[in-house]
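In: this one's structure only:
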């Protein structure tokens, strides 16, 4: 089978197993791609969408926004073709020498320092967290302080220390987000959401 045939068949299997659901027409492609990426149907129960977050993400991509990730794994997993069609860019600052220096001086994580360094770039863009709760918590702080203003936040840190708590903080924020309840997440899941948004951005042209 060709790659597209495999993907199409996978989606049909997912839709058959899920059956009826309450997701909107713009939410379901995201949830379906998350399940396709992870084979984890639990995301149906745990995913959370801020009202209009999907449209905010699609519009940002169509404007050619910056998409900034907290890990290079998420950056690599994002489809560049659709993003580049709109003049957008995908980047990750975690390995930058200036970020490492700032983190060492501040005694913080590189993920946190990378958020600080990305404030200007993320204006009107999408910040994608697929690993580090410290990155998401810092981003929430900066948004509250009006020092950062992305179009939306994709928050899927994974793990046992502050992963669930950071997502709860995001859900308490009156700001466009896509996230989930609990410890699960990861760079692959976060990237899959950007990919779903990018495909919808192309389709909506």
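Out: Yep, that arrived. The model shown is predicted, which means the values in this text are computed figures rather than measured ones.
In: C-alpha from now on. contacts and neighbour counts both.
Out: OK.
In: which SS class is the residue nearest the centre of the chain?
Out: By Cα atoms, centre = their mean, the mean C-alpha position of the chain lies nearest to residue 154, the distance being 3.1 Å. When classified by DSSP: H, G, I helix; E, B strand; the rest coil, residue 154 comes out as strand.
In: where's it relative to residue 21, distance?
Out: To residue 21, residue 154 is 22 Å away according to Cα to Cα, to the nearest Å.
In: OK, contacts around the residue nearest to the centre of the chain?
Out: By Cα atoms under 8 Å, 6 or more residues apart in numbering, the contact set of residue 154 is 126, 127, 128, 129, 177, 178, 179, 190, 193.
In: Touching stretch 45-59 from outside, list them.
Out: For stretch 45-59, using Cα under 8 Å, 6+ apart, the contacting residues are 26-27, 31, 126, 151-152, 171, 175-182, 197-198, 200-201.
In: out of these, which are buried?
Out: By neighbour count, with 16 or more other Cα atoms under 10 Å, the contacts of stretch 45-59 hold 26-27, 31, 126, 151-152, 171, 175-182, 197-198, 200-201 as buried.
In: so of the residues you listed, which ones are in helices?
Out: 31, 171, 197, 198, 200, 201 (DSSP state H).
In: a markdown table for these, including distance to residue 56?
Out: Shown next, in a markdown table, are these (distance: Cα to Cα, whole Å):
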| residue | distance to residue 56 |
| --- | --- |
| 31 | 17 |
| 171 | 16 |
| 197 | 10 |
| 198 | 12 |
| 200 | 12 |
| 201 | 11 |
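In: closest to residue 77 among the residues you listed?
Out: residue 198 (12.6 Å; Cα to Cα).
In: Might one say that the closest one is in contact with residue 82?
Out: Yes - contact criterion Cα atoms under 8 Å: residue 198 and residue 82 qualify, at 5.9 Å.
In: ok, structure two:
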């Protein structure tokens, strides 16, 4: 049966349906808002099991946003999906260096991906950042190397690239770090998932 529902009620009703469908699948209270928003974005209930949270990851991510940290993404799609108005109210902004001409030139000259150079650029920002990676496993691998070398201390790593080459392996490396992280284990993920997680954290402060 087709429901007649006002536009402003669609999201509320969607979350009601998600809650109903998750009955019998208890979620940790601190993770619930993130998991439900990812499911709302993807209509994929596998994320109730696939999302892995380090201890206190949500709390630490919210605290970082509340203190005005920035967000770094690996795609313009993720950047577009993050609620930049909400982030700006907290004093932060979103960065994506992937389309910068000088990043492309340097990557070509060095024989590396733009994701590698982009993460190095982000490390040079000199301010607290959440990294939301939804596409490029090389971005996660570079973050891992930078963290291990002590060159960067992310406030949170959201590791949700989608695909087949180095995707699982890059996520598993992030899971070994002491850095706060939220990772979609396995091959699933995407820029929309990265943005959804960022928004789920933002909405705990701004709504």
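Out: Nice, I can see it. Everything quoted here is computed from the prediction, not taken from an experiment.
In: rewinding a little: closest to residue 76 of the first structure among the ones in helices among the buried ones among the contacts of stretch 45-59 of the first structure?
Out: Nearest to residue 76 of the first structure, judged by Cα to Cα, of these is residue 198 at 14.6 Å.
In: In contact with the closest one: list those residues for me.
Out: 58, 61, 79, 82, 83.
In: Can you flag which of the residues you listed belong to helices?
Out: Those of the contacts of residue 198 of the first structure mapping onto helices are 58, 61, 82, 83, per DSSP H.
In: What lines up with the second one in the second structure?
Out: Aligning on TM-score structural alignment places residue 61 of the first structure opposite residue 65 in the second structure.
In: and if you look at residue 157 of the first structure?
Out: By TM-score structural alignment, residue 157 of the first structure lines up with residue 161.
In: quick one: the helices in the first structure?
Out: Assigned by DSSP H, the helices in the first structure fall at 3-18, 28-38, 43-46, 53-62, 72-77, 80-85, 97-106, 110-117, 133-144, 163-171, 187-203.
In: count of neighbours near the residue mapped onto residue 125 of the first structure from the second structure?
Out: When the second structure is aligned by TM-score structural alignment, residue 125 of the first structure is paired with residue 129. Number of residues near residue 129 of the second structure (other Cα atoms under 10 Å) recorded here: 27.
In: which residues does residue 129 of the second structure contact?
Out: Counting by Cα under 8 Å, 6+ apart, residue 129 of the second structure touches 64, 69, 70, 71, 72, 154, 155, 156.
In: Stretch 186-198 of the second structure corresponds to what range in the first structure?
Out: Matched against the first structure by TM-score structural alignment, stretch 186-198 of the second structure falls on residues 182-194.
In: got the contact list for the matching stretch?
Out: Outside stretch 182-194 of the first structure, the residues that touch it by Cα under 8 Å, 6+ apart are 30, 33-34, 37-38, 46, 71, 73-75, 77-78, 128-131, 154-160, 163-165, 167.
In: Derive a ChimeraX selection command for the buried subset of the residues you listed.
Out: Buried members of the contacts of stretch 182-194 of the first structure, defined by 16+ other Cα under 10 Å, are picked up in ChimeraX with:
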select :30,33,34,71,73,74,75,77,78,128,129,130,131,154,155,156,157,158,159,163,164,165,167
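In: picking that back up, report the two of the contacts of residue 198 of the first structure separated the most.
Out: Farthest apart among the contacts of residue 198 of the first structure by Cα to Cα are 58 and 79. That separation is 14.2 Å.
In: who's more crowded, those two?
Out: Per other Cα under 10 Å, whichever of residue 58 of the first structure and residue 79 has more neighbours is residue 58, with 23 against 17.
In: quick one on the thing from earlier: from residue 201 of the second structure, how far out is the match of residue 157 of the first structure?
Out: 19 Å.
In: ditto for residue 61 of the second structure
Out: Plainly put, residue 61 of the second structure is 7 Å away from residue 201 of the second structure if you go by Cα to Cα.
In: again with residue 184 of the second structure
Out: 16 Å.
In: and what of residue 125 of the second structure?
Out: Separation of residue 125 of the second structure from residue 201 of the second structure (Cα to Cα) stands at 22 Å.
In: Kindly report the same for residue 139 of the second structure.
Out: The spacing between residue 139 of the second structure and residue 201 of the second structure, counted by Cα to Cα, is 22 Å.
In: before we move on, what about residue 33 of the second structure?
Out: Distance of residue 33 of the second structure to residue 201 of the second structure, computed by Cα to Cα: 8 Å.
In: what's the answer for residue 91 of the second structure, then?
Out: Separation of residue 91 of the second structure from residue 201 of the second structure (Cα to Cα) stands at 15 Å.
In: This completes my enquiry, with thanks.
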